[in-house]
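Participant: next come a sequence and a model predicted from it.
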Amino acid sequence: MTGSAARWRWDVVLPVVLTLAAQVELHLPHSTDAAPPTAAHALLLVAVTAPLVLQRRAPLLAPAAATAAWAAEPLLFPVANTFAVPLCALGLAPLAAARWSRTTARAAVAVAVVLVLVALQGLVHEAYGSGDGVANTVFAGAVAVLGLVWRRNATERRRAEALAAERAAAADEARERGLRAVEAERARIARELHDVVGHGLSVVVLQARGARAVLAADPARAREALDEVERAASGALREMRLLTGLLRTTDDAAGPPPGPPDLPALVGDVRRAGVPVTLDADPLDGLPPGFAVTCYRVVQEALTNAARHAPGARVAVVVRRGEREVVVDVRNGAPPEPAPRGGDLPSTGGRGLAGVRERAAVLGGHVLTGPREDGGFRVLVRLPVPPPAAEGVPGAVREPARAAAGEAPA
């Protein structure tokens, strides 16, 4: 049975049972000492017990009506010797007033009304006197306190459940955003790959036709055309390698996902593609796999952007691990000359940096990007990480700069 069904049974069935018990008790021998019970007296006892069936829907009116009818009994009839009626007035009524009120202020008002009516019953009942009236009020107040504690715990539990549901929904939304970002990034890279390869092959075909046409008449022009073929094919191959590297995912490969130990190989591939790169990386041992893959992908994306938008510029990759964060800093200088193909490459529309931001956001990181004073560009990513699992990590990866002083951007 669900929690709501159990609560409904408690709210309704218990007052109904007490109502029936009160009627049975009223008609037992010696239920009233002064006079035999009447139908009007039975109806009054129903007025004490029956309103509590609606305690959850009317947490102020239902307990107040029940205790008011109980307070009026000594004024109209000889008080019956029953157990169910005082149980409703002194136990169930204050408990319902405290438990089901929507706000703390309403609960306080409902409890105050019930306690006042309980105290009045003691004042108008000649057999009770002030002492029994005070005892009844104290007992009803103690039950009301239990109801208030129960109400507070239930409120906190509902709040915790709602917060957990919000966090779960936020986590699901973050995963969905990550998946959508990955799919969008892969689609963008596929389009760029199509454009790069299509452009390069078009140049190769046109120049090869021109070379063949002038090969016999003008060997010098044919040689120039073949040089252009080599340049266009090399550029297309270089960009194709970078783009297809981004398209590789962990489910495409049989081996483990890439991480910081693979950065030297990544830098070597980019260097062989014609981009002068230096690497200075701390070890990232002990990090969760998600952090390691993200660091690798951030460097890969930044190198791809540098190769595309600043061909020939020197690039410096620095990875630093602190106590609370990992910092990935990729800087490139200004290109030594305009891009050989000018506007041939399609615009990325900033999706490369958007991909970096999306990957960092999944881990709660921050990304700073922008131009540098020397005409270059910088991508700075900070990823918060838990403390290292063990002390004594191995030595850092260091690649000496291969150029003279001043070649790597500051």
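Facilitator: Noted; the coordinates are in hand.

Participant: please count neighbours and contacts with C-alpha atoms only from this point.
Facilitator: OK.

Participant: need the strands for the chain, in chain order.
Facilitator: With strands called from DSSP state E, the chain shows them at 277-281, 315-321, 325-332, 366-371, 377-384, 397-398.

Participant: now those in JSON lines, with distance to V298 and mean neighbour count?
Facilitator: Conversion of those to JSON lines gives the following (distance: least, CA to CA, whole Å; neighbours: other CA atoms under 10 Å):
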{"stretch": "strand 277-281", "distance to V298": "13", "mean neighbour count": "21"}
{"stretch": "strand 315-321", "distance to V298": "11", "mean neighbour count": "21"}
{"stretch": "strand 325-332", "distance to V298": "8", "mean neighbour count": "23"}
{"stretch": "strand 366-371", "distance to V298": "10", "mean neighbour count": "14"}
{"stretch": "strand 377-384", "distance to V298": "8", "mean neighbour count": "21"}
{"stretch": "strand 397-398", "distance to V298": "18", "mean neighbour count": "14"}
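
Participant: ok, second structure coming up, stack it against the first:
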Amino acid sequence: MTTTGEDRAAARNGPWWWTRWRSAVLDGGLALVSAVECALEGIPFARDAGIPVAAGVVFGLLAGAVLVVRRRWPIAVVLVSIAITPAQMGFLMGVVGLYTLAASELPRRIIAALAGMSLVGMLIVTLVRVRQDMAHGDVTVGDWFLPFASITMALGMTAPPVLLGLYVGARRRLMESLRERADSLERELHLLAERAEERAEWARGEERTRIAREMHDVVAHRVSLMVVHAAALQAVARKDPEKAVRNAALVGDMGRQALTELREMLGVLRSADGAAGRRRVEVPVSLVAVGEAAAEAASRVAEASAEGPDGPCLAELEELVGQSAAAGMVVDLSVEGEVRSYAPEVEATAYRVVQEALTNVHKHAAGAKTYVRLAHRVSEIAMQVENEPPPEVGSASSARLPSGGNGLVGMKERVAALGGVFVSGPTDAGGFRVSAVIPAS
């Protein structure tokens, strides 16, 4: 886990402008050493200048102590070191000040200007000092030594701290950039994980809706026919035993079909839940893996459903209509165009639309004549289920079939998911019509 900018800001526990006590102690120690150095160098300066030694010592102490503010005001420290260079004081201050200045976030032109001023000042002071020594006879070498010593001394006191400071500053900025990039990446990973969880929740919701539609189609149609046959069986049990036996056999067949379809769907759900559970156990701690695992675990239900048994197809449409006809409904099936195969989801949706429409006729218009039309077109398949008004007003409730009001909603969702058009509503003759057009691909 990386340290964010907020965490670093909260970690500031040093006094005044220092972020840490360790930095304050370091600067205090450097300032103490610099003050002692300048105080000692202030003694010969006071003698040469003809002022009291105590004044030179106090001046050196005050000048050297300026190094304590090097992190806060590096420019001031460098300017003070340049100012006391003629007095041959503050060499430690000059080196540390130049390093701090070069490592700071100040513009490069300011750093170059102050480093140049320090170089020129050191060059001049060294040149004058060496010339005085040569004049006094302390140094007996050739004339080449004067510029060589001056340039070497000036470069030695300014170039190393400036170059080191530039390197440390560049490295610090690089680390800050990498740290910010890591923070940004961590935020993006958190966002991806949240989005993956949202997609997983959406996928679970979509799968719950799909399963609810399948369960509604299976239970509503099969059970509705079973109730209708049971009502007919009750009516003809004593008058026509043979017909009662046939109705009882139909009820048994429909019940077995409903149980088979329900068992298949429950098997798919169990396998999907088991796969998702195993995947949750194997989820690693990594944020990237969390996002991927969330999305994958959420989609396993849909994948397992897609890998399950094939859904209904249009070839079973005649059997579906025959079951309704066996329940006493007068159904007229007509097919137009060249019969061909479609994608499994297209055929399943077309079948479910006709199935649900027939179920609604059983529920709300029992005994009404129904027309089922199926048209195979070039790039689409169209279906229409239309029923006439029921012969008796009370027939709709004769079988006491409940309705949850989800049939039309489910049909519309199925068709819309494939890019089709769904229309339903009453007819002028008092019946009801359900129409749907689904793209062939």
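Facilitator: Good, I have the coordinates. These numbers come from a predicted model, not from an experiment.

Participant: after superposition, what's the TM-score here?
Facilitator: Here the TM-score for the pair of chains, by TM-score structural alignment, normalised by the length of structure 1, is 0.54; 294 aligned residues with a CA RMSD of 4.8 Å.

Participant: circling back to that earlier point, could I get the strands of structure 1 as a markdown table with distance to L90 of structure 1?
Facilitator: Listed next are the strands of structure 1 as a markdown table, based on distance: least, CA to CA, whole Å:
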| stretch | distance to L90 of structure 1 |
| --- | --- |
| strand 277-281 | 74 |
| strand 315-321 | 66 |
| strand 325-332 | 60 |
| strand 366-371 | 60 |
| strand 377-384 | 57 |
| strand 397-398 | 77 |
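
Participant: the lengthiest helix in structure 2 packs against which elements?
Facilitator: For structure 2, the longest helix by residue count, based on DSSP state H, is helix 145-236. Under the contact definition 3 or more CA pairs under 8 Å, 6 or more residues apart in numbering; DSSP states H and E, helix 145-236 of structure 2 sits against helix 91-103, helix 108-136, helix 241-281, helix 287-306, helix 344-364.

Participant: which of the strands of structure 1 sits closest to V138 of structure 1?
Facilitator: Nearest of the strands of structure 1 to V138 of structure 1, taken as CA to CA: strand 377-384 at 55.8 Å.

Participant: just want the angle from the closest one to strand 366-371.
Facilitator: Following axes from the mean of the first three to the mean of the last three CA atoms, to 10 degrees, one obtains 170 degrees for the angle between strand 377-384 of structure 1 and strand 366-371.

Participant: distance between strand 377-384 of structure 1 and the chain's centre?
Facilitator: Between the centre of strand 377-384 of structure 1 and the centre of its chain there are 23 Å (CA atoms, centre = their mean, to the nearest Å).

Participant: what do you get for stretch 117-137 of structure 1?
Facilitator: For stretch 117-137 of structure 1, the distance to the chain centre is 56 Å (CA atoms, centre = their mean).

Participant: okay, how far is it across it, tip to tip?
Facilitator: 9 Å (CA to CA, to the nearest Å).

Participant: any buried residues in it, and which?
Facilitator: Neighbour counts over stretch 117-137 of structure 1 (16 or more other CA atoms under 10 Å) mark 117-125, 130, 132-134, 136-137 as buried.

Participant: wait, which of those is closest to L44 of structure 1?
Facilitator: Within the buried residues of stretch 117-137 of structure 1, proximity to L44 of structure 1 (CA to CA) peaks at Q121, which comes in at 14.3 Å.

Participant: thought the closest one was touching W70?
Facilitator: Yes: assessed by CA atoms under 8 Å, Q121 of structure 1 is found in contact with W70 at 7.1 Å.
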